[in-house]
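> The sequence and its predicted three-dimensional model are supplied below.
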Amino acid sequence: MVWLWELCSRTKREGSHSIVGHRAGVGQFPYLALVVGDGSAICGGSLITPTAVLTAAHCTVKYEKFIIRLGGIYRNKSEHTAWSIETSWAVAHPDYNTDSYRSNNVAIVFLPQKAPMNRYIKLVTLPSPKDKDITLLGQTTMVSGWGWTFNSTKNQDILRWVEVKIVPNSLCEEHYEPKRITSSILCATNNSSGLCHADNGGGLFLQTDRRDLQIGVASFCSSSCTDETPAAYTKLVSYIGWINRIAEIQDE
């Protein structure tokens, strides 16, 4: 058994994991957020209300200030479609386990004012509590981010995305330490690319009915961007009650 998750999380920028895949187009992921902690730690996120961004807990707990960038595909380049704001208000799940580093790995960053809703900035669709019994195994999903690629050990300037398939948690258990993979985790891979350093906090999305349904939050992965080790995602349906309550979203 090879335990790789610690290698992935202990990078120069803790909280960061990049997508090896395709360059994103403008407006392709209008709900996606760039989350920058204390000016350096790069994570992803998703806009769930005009004033709330969903991300991973470990992208928030060690930082005091956050820059949230919406509507763009570049990390630093000026774009007429992009909107940025600074905030210092984030709420991590109360049961987030900083010792094991990945349990209950979900958080919400709140914006001091409403994000402008337009064709480039939109809200993501979240699962309903009624979706808890839906089988996701074998489904093709999407992940995106500004992290490393297999041939570049630095964060990317432009957003990238890739398709990954949901695989059994038992496959994850072959690669990670005992009890690391719980029932509140989804595992996904495409055998050659997926999450890498600086993609954490971003969403795992299922395309359905012409919309992108977020089913997970990128939590941890292996140290390599190109091996067959599945990445782990916080399963949103397990936390949707907490998310809706904290973000003041009415349950369907």
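Everything's here; your move. Numbering: from 1, shown residues only.

> For the rest of this, base every contact and every neighbour count on C-alpha atoms.
OK.

> Longest helix in the chain, please.
helix 240-246 (DSSP state H).

> what about versus this one:
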Amino acid sequence: MAVIYFKTVLFGFLVFLLNINCMSINGPALTRYDPCGLAVVYFDKITDKLWRGVVNFNLYRLSEAYIEIHFEKKAKLYGASQNTSISVINNWHGFILKPNGETPIPYSFFVSIDNSEANTTDVPIVTQFKINNVTLCNDAVKASQTIESLNVTKTSSKYKQICGRRSLDHTELVSVRTESRAGDWPWHVAIFLWNPNMTNEEYYCGGNIISRTAIVTAGHCVRKDGVTVDASRIVIVAGVSNRRDSKQVGRQIVMAKEVILHPSYTDTLATADLAVIKVNSFQYTEYVQPICLWGPVYDKAMLFGKAAVIVGFGQTEDNKPSDILRSTYTLIQNDTTCVTFSANVYENLLNEFTFCAGYGANSTVNPRNGDSGGGLVIPVLQPDHKVSWFLRGVLSKCGVSPGSKDCDPHYYMVYTDVGPHYGWIYHHSGLKFQSHIIESTS
């Protein structure tokens, strides 16, 4: 996956400039900090010392808002996106913000951390966050957010599996448009095929853990030379950010037991480009966890214009598979946008079972060869105010320029929508039907 970045400068106000170097990595990664893994507030790194805090008031219906936020280190605020009354408390460790007038959507403010002390991180680590005197994040909440609290390490049937959640260490601080850390996307796996003419395996595709015994990938990822690959040739590597590092903590290697190709699969269409690979068993850890599966209710029109994350070990700018897992944002498009871009490419690929995503002709942010089978994942607010990640699409088709064999980043990608296939996937994945909405404990 080859990507570019937005660079920023501070000149009176924040101005964003697009630095275009095709198929290469330039500038800083987009680093995002999510206190307690909340959906309502996050911080994006703007410069080495400046962060932009964003509060998603659109998640709640509030006639007025009163924000109280405390930081681990002394901090400075540099204004907000709306006229705001700001009070300093707790010796510059805390602030009270009260936007004046109608509650803004979204609402942002700018903060920096006093890093004059030795070994002080510039991350604006939040120790407490309240909206209208309701505590959503504090040290007690953080202490309770362990792998054990998610019950994903338990084997007893009395424990409910919770999907789409990372451990706290990998929930609060994640970078995209760059190299990932192990545990950032714990449901993503690398699929290798044993080559009969070689003594080792070759990287082939990506996949998504949805149960202890199953992954979902693209149907064409279990096809080779027009034939479905025998399960004995498939090796799954999970829990890593470097697929070649055999000593990486968290690494799990499992062999495929069974390959189940969707009965409606065809080589030319994306409508049912899905397969389930059954394995013996994954051990859920902070590096290996399941993704939630979208469905059974689905309406792809609700996706149009939404941002999503894609992850993969696909080709980089040197046209070789990446050893390091990369991630980036993409934008889900209306079918009409993609068909208008190229009717020859998209008219036969887009229907009620597929959708397209990307940034269009001026983009160099896209999956490439080797990213197939990876998931398009969407963060969903849950009743406990936190995010669970849902698998909505599996990468199926890419646009290819005339005379080339490689995915062209200027084309939109086509994804198989997992929503319409929810029942089929569940039936073959050892899962019992259940809602993935987590009941609030507050």
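Sure thing, it's come through. Keep in mind that this is a model prediction, so the values were computed, not measured.

> rewinding a little: what does the longest helix of structure 1 correspond to over in structure 2?
Using TM-score structural alignment, helix 240-246 of structure 1 corresponds to residues 422-428 of structure 2.

> what's in contact with the matching stretch?
Residues outside stretch 422-428 of structure 2 that contact it (C-alpha atoms under 8 Å, 6 or more residues apart in numbering) are Val216, Ile260, Val276, Leu293, Trp294, Gly295, Pro296, Lys432, Phe433.

> The most centrally placed residue in structure 2: what's its closest spatial neighbour, skipping adjacent residues?
Centroid-nearest residue in structure 2, with C-alpha atoms, centre = their mean: Val309, separated by 3.9 Å. Sequence neighbours aside, Tyr329 is the residue nearest to Val309 of structure 2 in space, at 4.5 Å (criterion: C-alpha to C-alpha, 6 or more residues apart in numbering).

> so what corresponds to that neighbour in structure 1?
Matched across to structure 1, Tyr329 of structure 2 falls on Glu163, judged by TM-score structural alignment.

> what number of residues lie near its match?
21 (other C-alpha atoms under 10 Å).

> which residues sit in contact with it?
Counting by C-alpha under 8 Å, 6+ apart, Glu163 of structure 1 touches Thr140, Thr141, Met142, Val143, Asn190, Gly194.

> Can you verify my assumption that the fifth one contacts Val167?
No: Asn190 of structure 1 is not in contact with Val167 according to C-alpha atoms under 8 Å; the separation is 9.5 Å.

> of the contacts of stretch 422-428 of structure 2, closest to Ser372 of structure 2?
Val216 (11.4 Å; C-alpha to C-alpha).

> That closest one in helix, strand or coil?
strand (DSSP: H, G, I helix; E, B strand; the rest coil).

> Just give the closest residue to it, not the sequence neighbours.
Val276 (4.7 Å).

> Quick check: the one you found vs Tyr346 of structure 2, distance?
26 Å (C-alpha to C-alpha, to the nearest Å).

> Which one's more surrounded, those two?
Using other C-alpha under 10 Å as the criterion, Val276 of structure 2 and Tyr346 rank with Val276 on top: 27 against 24.

> which residue in structure 1 lines up with that one?
In structure 1, Val276 of structure 2 lands on Ile108 (TM-score structural alignment).

> That match falls within a strand, correct?
Yes: assessed with three-state DSSP, Ile108 of structure 1 lies in a strand.

> What ranges does structure 2 have for its helices?
All helices of structure 2, identified by DSSP H, fall at 139-144, 147-150, 168-171, 335-341, 343-346, 422-427.

> Pull out the buried positions in the longest one.
Translated: helix 335-341 of structure 2. Asp335, Cys338, Val339 (16 or more other C-alpha atoms under 10 Å).

> and it, what other elements does it pack with?
On a contact count with 3 or more C-alpha pairs under 8 Å, 6 or more residues apart in numbering; DSSP states H and E, helix 335-341 of structure 2 meets helix 343-346, strand 354-357.

> Just tell me which of those ends up closest to Phe282 of structure 2.
Among those, strand 354-357 sits nearest to Phe282 of structure 2 (C-alpha to C-alpha), with 29.2 Å.

> Which part of structure 1 matches that closest one?
Aligned using TM-score structural alignment, strand 354-357 of structure 2 spans residues 185-188 in structure 1.
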